[in-house]
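Trainee: A structural model of the following input is requested.
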Amino acid sequence: MRFQSFGVLLITGIVTCMELVYAQSHADVKKLYTDLFTDYKKEILPTADQSKPLEVGVTFYMASFNSFNEVEETISLTAAVGMNWVDPALMWNPSLYGNLYVTIINPKDLWLPQIFLTNRVDSMNPVGDDTMFFPTIVFTGEVIYSPGGILKAKCPTDISKFPFDSQTCTLQLMPWGFVQSNLLLSSNFDKAQLDFFSAHSDWNLLEYSTSVVK
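Mentor: Model prediction:
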């Protein structure tokens, strides 16, 4: 993504929007939860064929540009990383559960990927580590999970044209600890999504894009 204060900031990232349909009764939700998670193992990568990688779609949602420190060469953003994948153990027939097509569950009960901002400067924790974000499950087994927060990343600075400078920054996101044979990321869009974006008074967003490096 690119800003201007004349500044330019390039961001790589990802997330997903969802429409919710609720169950007919509390009993339907309770029965579904019991049936899905009685033998569910959140410690196991959710693929039917463990010899193939899990494919995770990613969408980067830019909410606001908070600051750019040219001396420290850092950028601060409020953003979310939306992820979606299919867990074959979480499929169900809606007609057996009061036509329940979508449900929201506590994240502690589910296998979830952890996405790290590798050029983060304030910690080496996964995105959204300080807040509980509730995932959504669709009857097809699709899981939608969108952690977010304030991301502070390293960004090399060029101040040769100050105060009319432009800066290009890249946020490097990855599922730390996984190899491609276990987990593959794909970009749902070729640009960061600005559905929730609030403009900054000093910097203008000029350009933004997302891509996957393999």
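Trainee: hey, let's count contacts and neighbours off CA atoms from now on
Mentor: Will do.
Trainee: neighbouring contacts of whichever strand in the chain runs longest?
Mentor: Of all the segments of type strand in the chain, defined by DSSP state E, the longest one is strand 54-69. With contact meaning C-alpha atoms under 8 Å, 6 or more residues apart in numbering, strand 54-69 is reached by 12-16, 45-47, 74-85, 182-189, 192-200, 210.
Trainee: to check against the first, give me the structure of this:
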Amino acid sequence: MAFSVVLIILLSSDVVFAASLSDTENLMSNLTNGYNVNIRPAVEQLSPVDVSVQLYLKSIIDFDDVQGILSFTTGIRMTWMDYRLQWDPNGYGGLQTLSVPLSHIWLPQLFLSTPATDRSYFAESWSKATLSNTGDVVYLEMALIQSTCDVNVKYYPYDIQSCNTSFALLGYTKTEVNLMRLEESIDLTLYLGNSMWDLESTHVSVETIHGGIQEMLFTFNLRRKNEYAIVNVLLPILFLGTLNAFVFLLIPESGERVGYSITTLLAIAVYMTIIMSSLPQSSDPMPLIFYKLLVDLTYSALIMVVVILNMRLHGKDDNVPVPKSLVSFYLALTCTDCGGKAVSPESDGFTTDQIAKGWVESNSMNSVDAQKVTWKKVSSLLDTIFFVLFVVLSIISFAVFIAVMKVGA
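Mentor: Alright, predicted model coming up:
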């Protein structure tokens, strides 16, 4: 008998607290009856309504660093308290939550103040918010946001970009609606990552702009994944600069030296144009890679001038004597007399006459060597010197360029 009584009570309890369709309809009707969507939900109208905003980043779809546009999908969550939307669950079959269209309740309208497209408003009228019997209102929307970003590619491809996406609350000042951040950073629980950029960090802040209007600022700090740029941009620059110097290894009689130099010069100029088209057309600041390419262009032009002048030396008639300064320069660098050494009269038992005779023969041999120095030999020596010099300069300039970019970034 006692068991039957307990069973009846439990069944009756389930029936009482099972929300029906009519309960939901009655609740909706009672909540919206006489509700004015244009009035802030503040008991004291001189007090502000606290609205908390949180961003849940899903993915960074694209970052166009040429146009300065950051595209990402995200969830936007807004919560606030509306005392007019409170109810007793016992009067509505135990119903504790209710989804209502945004057009039926007061809504803080957020506006994207850094838009890259025409769509800058959020919270469409057909969207819905979730109400709690305590009066808490939660609105969550998934959105594709395209925001402008000030791009700084000074240290490309070792650059770090800081993009600010801001939302302003229109129609209300800080004394009427108070924007609040739930956390100091964007929620990355759902973040999927990006193939071109690493998300280093995020930050959320609230600022008051002119007229007392509040703005919520979401900052994305992005570091470029530079492996692709190193292989396809930096290494070709090194190779072009180094290959430039190999013109001095070509045989002058081939007649290809000037053509090789011009081809390399044009290749650097074309490559510079390609790089410029893939980076923002900005002068503040100018990418350091442009200065590097300009140095390489000047370096290539200098090599071409040196090649032409050296070809003139190579083509001079052998009957034209080589100046003594060039002869001395040639003999010093080729070490023609490196094996000679001073000999004292007492050394090795040689007499003074024998030493004098040896000096005369040695001096005579040096005169013969000087007579053998021709313009072609001088030109060949200069080719070797310039080859080593320009290869070393190319490698040093590239190393300095990389070091400056890494330290600066």
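Trainee: for the residue nearest to the spatial centre of structure 1, give its distance to Ala89 of structure 1.
Mentor: What sits nearest the mean C-alpha location of structure 1, by C-alpha atoms, centre = their mean, is Val81, with 1.9 Å. Going from Val81 of structure 1 to Ala89 of structure 1 by C-alpha to C-alpha, to the nearest Å gives 24 Å.
Trainee: all helices of the stretch 101-250 of structure 2, in order?
Mentor: 227-229, 235-244 (DSSP state H, counting those that start in this stretch).
Trainee: looking at the ones you listed, which one is packed in the most?
Mentor: Comparing the helices of the stretch 101-250 of structure 2 by mean neighbour count (mean count of other C-alpha atoms under 10 Å), helix 235-244 ranks first with a mean of 18.
Trainee: and it, what does it pack onto?
Mentor: helix 257-277, helix 288-314, helix 375-408 (3 or more C-alpha pairs under 8 Å, 6 or more residues apart in numbering; DSSP states H and E).
Trainee: and of those helices, who's closest to Thr117 of structure 2?
Mentor: helix 257-277 (22.9 Å; C-alpha to C-alpha).
Trainee: and the strands in structure 1, which stretches?
Mentor: Going by DSSP E, structure 1 shows strands at 2-4, 54-69, 74-86, 102-104, 116-117, 136-138, 142-145, 148-154, 166-168, 173-174, 183-187, 204-205.
Trainee: average offset between the longest one and structure 2?
Mentor: So that's strand 54-69 of structure 1. Aligned to structure 2 and superposed, strand 54-69 of structure 1 gives a mean residue distance of 0.9 Å (mean C-alpha distance after the TM-score superposition for structure 1).
Trainee: centre of the chain to that strand, how far?
Mentor: 7 Å (C-alpha atoms, centre = their mean, to the nearest Å).
Trainee: the residue nearest to the centre of structure 1 and Ile144 touch, don't they?
Mentor: No - the criterion here is C-alpha atoms under 8 Å, and Val81 of structure 1 misses it with Ile144 at 10.7 Å.
Trainee: before we move on, the earlier item: just the buried ones from the contacts of strand 54-69 of structure 1?
Mentor: Among the contacts of strand 54-69 of structure 1, those scoring as buried are 12-16, 45-47, 74-85, 183-189, 192-193, 210 (criterion: 16 or more other C-alpha atoms under 10 Å).
Trainee: count of residues packed around the equivalent of Thr24 of structure 2 over in structure 1?
Mentor: Correspondence of Thr24 of structure 2 to structure 1, assessed by TM-score structural alignment: Val29. A count of nearby residues for Val29 of structure 1, using other C-alpha atoms under 10 Å, gives 19.
Trainee: and the nearest residue to Val29 of structure 1 once chain neighbours are set aside, what does it touch?
Mentor: Distance criterion C-alpha to C-alpha, 6 or more residues apart in numbering; nearest residue to Val29 of structure 1, sequence neighbours excluded, is Ala23 at 6.4 Å. Ala23 of structure 1 makes contacts with 29, 97-103, as judged by C-alpha under 8 Å, 6+ apart.
Trainee: tell me the counterpart of Tyr61 of structure 1 in structure 2.
Mentor: Aligned partner of Tyr61 of structure 1 by TM-score structural alignment: Tyr56.
Trainee: separation between that match and Phe72 of structure 2?
Mentor: Tyr56 of structure 2 is 11 Å from Phe72 of structure 2, by C-alpha to C-alpha.
Trainee: next one: Ala356 of structure 2
Mentor: In terms of C-alpha to C-alpha, Ala356 of structure 2 sits 91 Å off from Phe72 of structure 2.
Trainee: for Asp136 of structure 2, same thing?
Mentor: The value you get for Asp136 of structure 2 to Phe72 of structure 2, if C-alpha to C-alpha is used, is 29 Å.
Trainee: and Ser22 of structure 2, by the same measure?
Mentor: Distance, Ser22 of structure 2 to Phe72 of structure 2, by C-alpha to C-alpha: 42 Å.
Trainee: can you check Ile308 of structure 2 too?
Mentor: Counting by C-alpha to C-alpha, the gap from Ile308 of structure 2 to Phe72 of structure 2 is 55 Å.
Trainee: repeat that for Val6 of structure 2.
Mentor: 57 Å.
Trainee: can you check Glu227 of structure 2 too?
Mentor: 23 Å.
Trainee: near the counterpart of Leu170 of structure 2 in structure 1, how many other residues are there?
Mentor: Using TM-score structural alignment, the equivalent of Leu170 of structure 2 in structure 1 is Trp176. The burial count assigned to Trp176 of structure 1 is 14, neighbours taken as other C-alpha under 10 Å.
Trainee: in space, what's closest to Ser187 of structure 1 - neighbours in sequence excluded?
Mentor: Val58 (5.1 Å).
Trainee: quick revisit: mind putting the strands of structure 1 into JSON lines with distance to Asp129 of structure 1?
Mentor: Output for the strands of structure 1, formatted as JSON lines (distance: least, C-alpha to C-alpha, whole Å):
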{"stretch": "strand 2-4", "distance to Asp129 of structure 1": "26"}
{"stretch": "strand 54-69", "distance to Asp129 of structure 1": "17"}
{"stretch": "strand 74-86", "distance to Asp129 of structure 1": "12"}
{"stretch": "strand 102-104", "distance to Asp129 of structure 1": "19"}
{"stretch": "strand 116-117", "distance to Asp129 of structure 1": "10"}
{"stretch": "strand 136-138", "distance to Asp129 of structure 1": "18"}
{"stretch": "strand 142-145", "distance to Asp129 of structure 1": "13"}
{"stretch": "strand 148-154", "distance to Asp129 of structure 1": "8"}
{"stretch": "strand 166-168", "distance to Asp129 of structure 1": "26"}
{"stretch": "strand 173-174", "distance to Asp129 of structure 1": "14"}
{"stretch": "strand 183-187", "distance to Asp129 of structure 1": "20"}
{"stretch": "strand 204-205", "distance to Asp129 of structure 1": "27"}
